[in-house]
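Chemist: Following is a predicted model, sequence given first.
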Amino acid sequence: MALDYPITDTLAAFDAWLEPTHGAATRRLYRQILGRFVTWLQATHPDSPATVANLSSRDGARYREWLRAQQPTKKPATINTALAALDTWGGWTVVAGLRADNPFTTLGRVRDVDTERAPKALSPTQQDALLKAAGHGRHAARATGIVSLLLHTGLRVAELCALTWGDLVVGERSGQLRVRAGKGGVARTVPLNIEVRRDLWRWAVAQTALADDEAPDARLWWTAAHAQTLMGWIQQESMRPVIGSQKGGPLRPRAVQTVITTVAYHAKITEPLVTPHVLRHTYATQLVTNGAPLTVVATLLGHQRLSTTAIYTKPSSQELARWTDTLALD
């Protein structure tokens, strides 16, 4: 087992290993993080080469504390992303046979007051306003499809962009979608409720001739016949992106964010700042509020650790503020 590779010499192979399960932006970020880590190692240990074999768990812990001490202060999420990159790379060294152990597997994440609160989510009233605004825009069917999918399935934006019609099973009374390669390469199946099935049908109708022989109002109904028609079309267009660009390819995450930002503006939602991930948080928050077990929520979100899902059981900033406001009424 060769254990003396310089860390920088492993980055190309590590990137290739990540490619099937991680997007280009994530891989680029991980390379940058590892490059900064090597620079730190060389500065703090000038007499010790930055090689795979020389790393220890203490290096990870010391780097974490160095990151926490930086000015201006780095957000916990930024530091934790760096730690996750190191942990992922450390796991790869074991898979690649460069080490017998991952030196960063026990590296604890950073927490502060904010991370002890549930992520911000939209209220039911805000969700209704968002969907209503999506339905009145220039590209109403597409915008509604995007908002509905994110709100009712909790997909990550990259998962939405990678979704093809062949990943869907859509019936009159039930449906599901298959996330083929979620974060960390984890596949999962997510049910499709009646709202999102109907919105997907309307989006399909808006861009095809599926129901051109029906009256305008009837085209937008959702019946068993429509479900059968949609599934027949899906079998023929299985590789077609569910949310495609004007050129026919998959929509990029930045374009999805633009759609969400525009719809939120017209819905007059200023707090919280509406992003695709806030819609994912909203989906998770509703599941927990309605009594779903954490194991179910974790499975639907594609979380590999229950500790990640447990954050949704914490009080949100809005809840804390609401209860504090009640004190002024006494």
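Modeler: Great, that's in hand. Numbering: from 1, shown residues only.

Chemist: contacts and neighbour counts: CA atoms only from here.
Modeler: Will do.

Chemist: what about the strands in the protein?
Modeler: For the chain, the strands defined by DSSP state E cover 168-170, 175-179, 188-191.

Chemist: Can you tell me which of those is most buried?
Modeler: Neighbour counts (mean count of other CA atoms under 10 Å) averaged over each of the strands of the chain peak at strand 168-170, with a mean of 22.

Chemist: hold the first one in mind and look at this next one:
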Amino acid sequence: MSFSTFLNELNRGTARAYREDLLDFSRWFAETNGESLEPHLVTSIDLKEYQSHMILNRGLKPATVNRRMAAIRAWMRWCQEQGLIENLPRWPKRAAQVQHAPKALSKREQERFLRAVEKEGNRRDVALIGLMLFAGLRVGEAARVRVSDVSISDRKGKVSITGKGMKHREVPLGFDARNMVRDWLNHQAQHAQQEWLFPGQNGGHISARAVQHMIKKYAWQARIEPQKITPHVLRHTFATNLLRDGVDLVTVAALLGHSRLDTTARYTLPSYSHMENVVE
């Protein structure tokens, strides 16, 4: 079956996952067709029937089905590169996955989380969380903000961002975000001049990992499951809040730095908990 040679060329983690997936396909193939699995014997019908078997007979989730089919495809492509087969069989469409809105905090969870942050009284943490929750910045964008990127007056504020794909955008800072960031800027001004809004070690900026740990700490203090609050969940919450308040998709996409509207449109999907409440 050439499995072992193929797996030896992969890193340990990928090889372990692929081994289980390929062995499952091998067992099914032998039981269904009465012959041992060999790459030149696999047809498009086999692939379609195996996919259907996983979905209909075994009730596997679409993500699991797609992962196993991807493992088979990787093995078959390797076999083609090694000259073991000439052409790949036609591949069935991916199993459709149920789409829900990205995870976001409820209003009550936002209040509990922000209360825990405010109680700590750490101006830096307050400003960091403000940029993600009230301005929608990605964790990497917030960590890399320079002092010179921020402009705040009494009634206006903005932060200049270079995001994914080196795309530049200017994000306006609302009332809450302005106050949170301005308090940290005033505190910094009393100390040595800094290049980065959120300095880290060795003269650089704070790391994304440090921000993630900081958020987990406040999640514990707010008695919210730590896995429920991540930097990206704060960004999702910002987008969800805007859409619930009636802001149009084009504006939300511009604020988030999305180049495709269908990426932003995911936030308009109902969450599973919302659907549960409706049905109840």
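Modeler: Perfect, I can see it now. All values reported here derive from a predicted model rather than from experimental measurement.

Chemist: export the strands of the first structure to a markdown table and tack on distance to Ser316 of the first structure?
Modeler: Shown next, in a markdown table, are those (distance: least, CA to CA, whole Å):
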| stretch | distance to Ser316 of the first structure |
| --- | --- |
| strand 168-170 | 33 |
| strand 175-179 | 28 |
| strand 188-191 | 25 |
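
Chemist: And the ones you listed: which comes nearest Gln286 of the first structure?
Modeler: strand 188-191 (14.8 Å; CA to CA).

Chemist: quick check: the closest one aligns to which part of the second structure?
Modeler: Strand 188-191 of the first structure corresponds to residues 169-172 in the second structure, going by TM-score structural alignment.

Chemist: quick revisit: mind checking which of the strands of the first structure is nearest Leu151 of the first structure?
Modeler: The nearest among these, by CA to CA, is strand 188-191 at 12.4 Å.

Chemist: Who are the packing partners of the closest one?
Modeler: Judged by 3 or more CA pairs under 8 Å, 6 or more residues apart in numbering; DSSP states H and E, strand 188-191 of the first structure is in contact with strand 175-179, helix 294-301.

Chemist: So what does Arg142 of the first structure match up with in the second structure?
Modeler: Using TM-score structural alignment, Arg142 of the first structure sits opposite Arg124 in the second structure.

Chemist: for Ala298 of the first structure, same thing?
Modeler: So Ala298 of the first structure corresponds to Ala253, using TM-score structural alignment.

Chemist: Any figure for the gap between that match and Phe238 of the second structure?
Modeler: Using CA to CA, to the nearest Å, Ala253 of the second structure is found at 12 Å from Phe238 of the second structure.

Chemist: So the two - more neighbours on which side?
Modeler: Using other CA atoms under 10 Å, the more surrounded residue of Ala253 of the second structure and Phe238 is Phe238, with 23 against 18.

Chemist: What's the more buried one aligned with over in the first structure?
Modeler: So Phe238 of the second structure corresponds to Tyr283, using TM-score structural alignment.

Chemist: And for Glu276 of the second structure?
Modeler: Aligned partner of Glu276 of the second structure by TM-score structural alignment: Ala321.

Chemist: how near is its match to Leu327 of the first structure?
Modeler: Counting by CA to CA, the gap from Ala321 of the first structure to Leu327 of the first structure is 10 Å.

Chemist: what do you get for Leu83 of the first structure?
Modeler: When Leu83 of the first structure is compared with Leu327 of the first structure (using CA to CA), they lie 40 Å apart.

Chemist: who's more crowded, those two?
Modeler: Counted by other CA under 10 Å, Leu83 of the first structure and Leu327 do not tie: Leu83 has more neighbours, with 24 against 8.

Chemist: from memory the more buried one sits against Glu65, does it?
Modeler: No: applying CA atoms under 8 Å, one finds Leu83 of the first structure not in contact with Glu65, separated by 11.1 Å.

Chemist: all helices for the stretch 1-150 of the second structure, in order.
Modeler: 3-8, 12-33, 44-52, 62-81, 107-120, 123-133, 139-143 (DSSP state H, counting those that start in this stretch).

Chemist: looking at the ones you listed, which is buried most?
Modeler: helix 123-133 (a mean of 23).

Chemist: So which elements touch that helix?
Modeler: So helix 123-133 of the second structure, by 3+ CA pairs under 8 Å, 6+ apart, packs with helix 107-120, helix 139-143, helix 175-189, helix 231-244.

Chemist: and with 10 Å instead?
Modeler: helix 107-120, helix 139-143, helix 175-189, helix 208-221, helix 231-244 (3 or more CA pairs under 10 Å, 6 or more residues apart in numbering; DSSP states H and E).
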